[in-house]
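*Asks:* Pasted the sequence and its predicted model underneath.
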Amino acid sequence: MLVGALFWGLSADIIGRKYAFNISLLLSSVFCIVAGAAPNWIVLGLFVCLAAFGSGGNLVLDTTVFLEYLPSRHQWLLTLLACWWGAGQFVAGLFAWAYLPNFSCGDPATTGIKCTWHNNYGWRLVWFSSGALVFILSILRITVIKLRETPKYLVGEGRDAEVVDTLQYIAQRYNRPCSLTLEQMQACGTVGGALPGNRRGSVSAHAKKKFSFAEVGMHLRGLFATKKLALSTSLIWLSWTLIGLAYPLYNVFLPVYLASRGAELGGLSPSKQWTYYAAANLCSIPSPILAGYMCKSRWFWGRRGTMIIGVRTPHPTYLPATPPLYCLGRASGSGRE
């Protein structure tokens, strides 16, 4: 996912948001489906990595495209957007609950029965179903939504005529007035000509060559232009590094935790284990909605206060206890931390 986020994030500045946005999700869905047919661990690991490569890029591009279309006064909606993360994991939990308890083999060391494709295909069905669902949605994204290039990206490229055309299209589609004209855009600055393969001369935020290390370096240098900006960039990177470490570990080991720390440390049945997993992710959907409202209303220090509350709220759930409902509550309380 890290490699995918870096690759697609940088590629989106070169080939545009539209293509990177559509291709990354489509690739992820295809590799998910192929992973379900893996004959061994090596092939499975390869295609899981490739699927993560696509989803890692799509993860950053979803927020980028969303923000670049949003007016600044509505950017609190980005926080609310996180509820779909919980919704997606809830659907994945339902797939696991439907397939894994019914189509999985037991431990060969205990049962003496070797796990084969015929008696242990529940996990394959999870991959097939998840990949197929994402594939359908990725096709709908291309054929129904028909995303246009974001106005912010077009402005950065010096493509003023396309900026005006895109904004006029959005205004017409949603019955909103838009009086912006190309002349008004050009009055804000001169748009120079472009040689084949070069950037437009008026766009000082880019290197001369579109596909070059200088282009990448120029983007990175902009993040450290001042001491305050460098500190902000470093803290954001550190925060996302820790989130990237903790969040996948939490989700990967949550089913193991539910199974081993279930009813009075006696474990849970596979069916209940995945039921609790799905319920935990279902409970994580309302919190981004509440957080979005808090950001919008600027209640309790706005975004900073929302972040503080979000981090501190799950802490009481880490008190020692063992009943099954506690396990569910703890998992649910930690889901959006």
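*Replies:* Received, thanks.

*Asks:* Please count neighbours and contacts with C-alpha atoms only from this point.
*Replies:* OK.

*Asks:* For the protein, identify the residue most remote from the centre.
*Replies:* For the chain, the C-alpha lying farthest from the average C-alpha position belongs to G112; by CA atoms, centre = their mean, that distance is 41.2 Å.

*Asks:* Would you mind measuring from it to W41?
*Replies:* In this structure, G112 lies at 21 Å from W41, with CA to CA, to the nearest Å as the measure.

*Asks:* what does F103 give?
*Replies:* F103 is 19 Å from W41, where distance means CA to CA.

*Asks:* likewise G266?
*Replies:* Distance, G266 to W41, using CA to CA: 30 Å.

*Asks:* and here's the other structure:
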Amino acid sequence: MISNIGFGRYHRRVLALCGLGWTADNAWMQCTACILPRIQQHFAVSNAGIGLMSSSMFLGLTCGALVWGPISDRFGRLLPYRWTLIVSATFGLLASATPSFSLLCLCLFGLGSGVGGNMPVDGAIFLECIPREKRHLLTLLSVFFSLGSVLTSAVALAILPPFSCPDDPGPGGCDVSKQNNGWRYLLITMSLLTFVMVILRNGCFRLQESPKYLLQNKRRSDVVMVLKKIVTFNGGAARKSAASAETGSNPGSYPPEDTGSHSSLISDDAVASCTSANDYNSTHSWLEWPENDAGHERTSLQMDSTTRHPTTFKARMHVWYLKLKGAFDVSSHIRLLKPLFAPSLRRTTILVWMIWGIVAMGFTMFNVFLPKLLETHNGAGEHKEKAITAGSHSKQTAVYRDSLIYAVSGVPGSIIGAWMVDTRLGRIYSMVLSTTVSGLALIAFAFSAKAHSTALTIVSSSVFGLTSTLMFAVIYAYTPEVFHPSVRGTACGMASAFGRVAGIIAPLITGLLLEVSTTVPLYVSVALLWAAAGCMFILPIETRDIAT
């Protein structure tokens, strides 16, 4: 049915607004990396201890993924879509006013709990509303992920150097309470930008619930209503096959576009004849889904028709009570995991979750500490002479300029990934190739530190930015594609949670390794990325030519 509607104005709007969620996700993670050296100076935190800041953020990301993913499977995609960015922006503002390092870590945990649930849910929303032949656009969605990093790096370059302690504060030292508030201004700016994204997503466009989610939960009348609204928003440009799906007539008898609205082409009978389970399993014959158990689980967890459309204040309060009760029902969340370990899917589930965890560990060990690593490199390179001038911010400016170059280099990676996944390489070999080259780029970056070569530092970090973005773009596309719509939110949320757990551990390990050498974490990252490439290589399911 979704393919019958085609790709129109509604889908382009969803692409842009879900893209804002991906932008916010990476913008906040990049923000944490940018302010890390300034926070370390502000609160006099050691290298071994500063990792707690990033770990707090990733702990929040983990909890957010574990909670919001199952919620999206139980109560629909719209609830996390509407609220996750609000949570992030609110805690971002609170973090800007914190007087201590411990309170800052607590606020970053709250910030991460919002961001952590947003990205996997947005990916599921977009995937479930687009035609099969447009699935490569999910990879292109990662362009917004890269733009988030570019946005934060550009704002950091404008705000942090002039409002931070100078490279050499002179004999009088630096009064951090007055001279080192750039990190606070950056947090405030990013929070305001996130609130703007919230307004655009919730106030300027009414997103419809995912048709595949509704169909999976046997809400066929709601599916018809949603599809009619999408057709109407698209200007009635349904495909000829939509008429055939309802009337069984010759496709050549499709009425001309000037005959009026085509929303009548979507009927209850057409939807009923195309159940999600049968449609999915016809092209996923290797999956032995426990339909009876899964169907029973799904049915038992749904609200009845009176609570789905409450008309009184008491009914609305009852709906919120059910939602809050469901959010903390751990046993029901665990039951939702059972289909993921069906014999035909067990290997895929384990490998996907391993890939998310290992890649996140290797990537975070480099990315979170990139500004600090660049400061170390630049301090020994061409910016050293400028940095010794009292009151100068030249080294910091160079660091955030290089960070911006690194962020910009990642933008083409998503575009290249959207092309690569539909070539003979497919999803799996695109992941393997990009992950392997990312490891090579980190080896070159480590060598640039020893050679004190600024040019090699910029080139190697840019190559890593390009290939790592390509790598993540394909991973983000492959993960929701390979799982059934009934458990897609849970599967993606759990995969994201494994990545976030790795993100909690990585900064702590990196902080300890930095006490030994700045290059040791880089070589550990290389080993992890290549281990992830090995897991990608043995994935049993290629999703390039299958429907979702």
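*Replies:* Arrived safely. A quick note: this is a predicted structure, and the numbers were derived from the prediction, not measured.

*Asks:* TM-score for these two?
*Replies:* TM-score for the superposed pair, counting by TM-score structural alignment, normalised by the length of structure 1: 0.88. Supporting figures: 323 aligned residues with a CA RMSD of 2.4 Å.

*Asks:* Show me which of F103 and W41 of structure 1 is the more surrounded one.
*Replies:* Between F103 of structure 1 and W41, counted using other CA atoms under 10 Å, the more crowded position is F103 (15 against 9).

*Asks:* Would you mind finding the match for the more buried one in structure 2?
*Replies:* Aligned against structure 2 by TM-score structural alignment, F103 of structure 1 finds its counterpart in F163.

*Asks:* any idea which element the residue sitting nearest the centre point of structure 2 lies in?
*Replies:* For structure 2, the residue nearest the mean C-alpha position is M119 (3.5 Å; CA atoms, centre = their mean). When elements are assigned from DSSP states H and E, M119 of structure 2 belongs to helix 101-127.

*Asks:* following that helix, which helix or strand comes up?
*Replies:* Next helix or strand after helix 101-127 of structure 2 toward the C-terminus (DSSP H and E): helix 137-140.

*Asks:* and that following helix, what does it pack onto?
*Replies:* For helix 137-140 of structure 2, the contact count by 3 or more CA pairs under 8 Å, 6 or more residues apart in numbering; DSSP states H and E identifies helix 101-127, helix 411-420, helix 454-482 as packing neighbours.

*Asks:* same thing but 7 Å
*Replies:* Judged by 3 or more CA pairs under 7 Å, 6 or more residues apart in numbering; DSSP states H and E, the packing partners of helix 137-140 of structure 2 are helix 411-420, helix 454-482.

*Asks:* The shortest one vs structure 1, average offset?
*Replies:* Put plainly, it is helix 411-420 of structure 2. Taking mean CA distance after the TM-score superposition for structure 1, the mean distance separating helix 411-420 of structure 2 from the aligned residues in structure 1 is 0.7 Å.

*Asks:* Would you mind listing the buried residues in that helix?
*Replies:* Buried residues in helix 411-420 of structure 2, defined by neighbour count with 16 or more other CA atoms under 10 Å: 411-418, 420.

*Asks:* To which residue of structure 2 is G292 of structure 1 aligned?
*Replies:* Matched to structure 2 by TM-score structural alignment, G292 of structure 1 sits across from A418.

*Asks:* Its match reaches S142, doesn't it?
*Replies:* No. Counting by CA atoms under 7 Å, A418 of structure 2 stays clear of S142, with 9.0 Å between them.

*Asks:* most packed of the helices and strands packed on helix 137-140 of structure 2?
*Replies:* Between these, the one whose residues have the most neighbours on average, counting mean count of other CA atoms under 10 Å, is helix 454-482 (a mean of 24).

*Asks:* packing partners for the helix or strand just after that helix?
*Replies:* Elements were assigned by DSSP H and E; along the chain past helix 454-482 of structure 2, the next helix or strand is helix 488-514. Judged by 3+ CA pairs under 7 Å, 6+ apart, the packing partners of helix 488-514 of structure 2 are helix 47-75, helix 101-127, helix 346-367, helix 454-482, helix 520-537.

*Asks:* Would you mind listing the buried residues in the second one?
*Replies:* If you call a residue buried by 16+ other CA under 10 Å, then helix 101-127 of structure 2 has these buried ones: 101, 104-127.

*Asks:* what does the first one give?
*Replies:* The neighbour-count criterion (16+ other CA under 10 Å) identifies 47-48, 50-75 as the buried residues of helix 47-75 of structure 2.

*Asks:* So what does V126 of structure 1 match up with in structure 2?
*Replies:* With TM-score structural alignment as the criterion, V126 of structure 1 pairs with L186.

*Asks:* Helix or strand: which one has its match?
*Replies:* Applying DSSP H and E, one finds L186 of structure 2 within helix 182-203.

*Asks:* Report the inter-axis angle for that helix versus helix 101-127.
*Replies:* For helix 182-203 of structure 2 and helix 101-127, the angle between their directions (axes from the mean of the first three to the mean of the last three CA atoms, to 10 degrees) works out to 30 degrees.

*Asks:* what's the mean gap between helix 182-203 of structure 2 and the aligned bit of structure 1?
*Replies:* When structure 1 is superposed, helix 182-203 of structure 2 averages 0.8 Å from its matched positions, counting by mean CA distance after the TM-score superposition for structure 1.

*Asks:* Show me the contact partners of that helix.
*Replies:* Contacting residues not belonging to helix 182-203 of structure 2 are listed as 17, 20, 24, 35, 38, 82, 85-86, 89, 92-93, 96, 156, 159-160, 163-164 [CA atoms under 7 Å, 6 or more residues apart in numbering].

*Asks:* Quick one: distance of that helix to the chain centre.
*Replies:* 17 Å (CA atoms, centre = their mean, to the nearest Å).

*Asks:* Could you count how many residues lie near the residue lying closest to A331 of structure 1 once chain neighbours are set aside?
*Replies:* When the adjacent residues along the chain are set aside, A331 of structure 1 lies closest to A280, with 5.6 Å between them (CA to CA, 6 or more residues apart in numbering). The criterion is other CA under 10 Å. On that basis, A280 of structure 1 has 25 neighbouring residues.

*Asks:* Right, I'll call it a day here.
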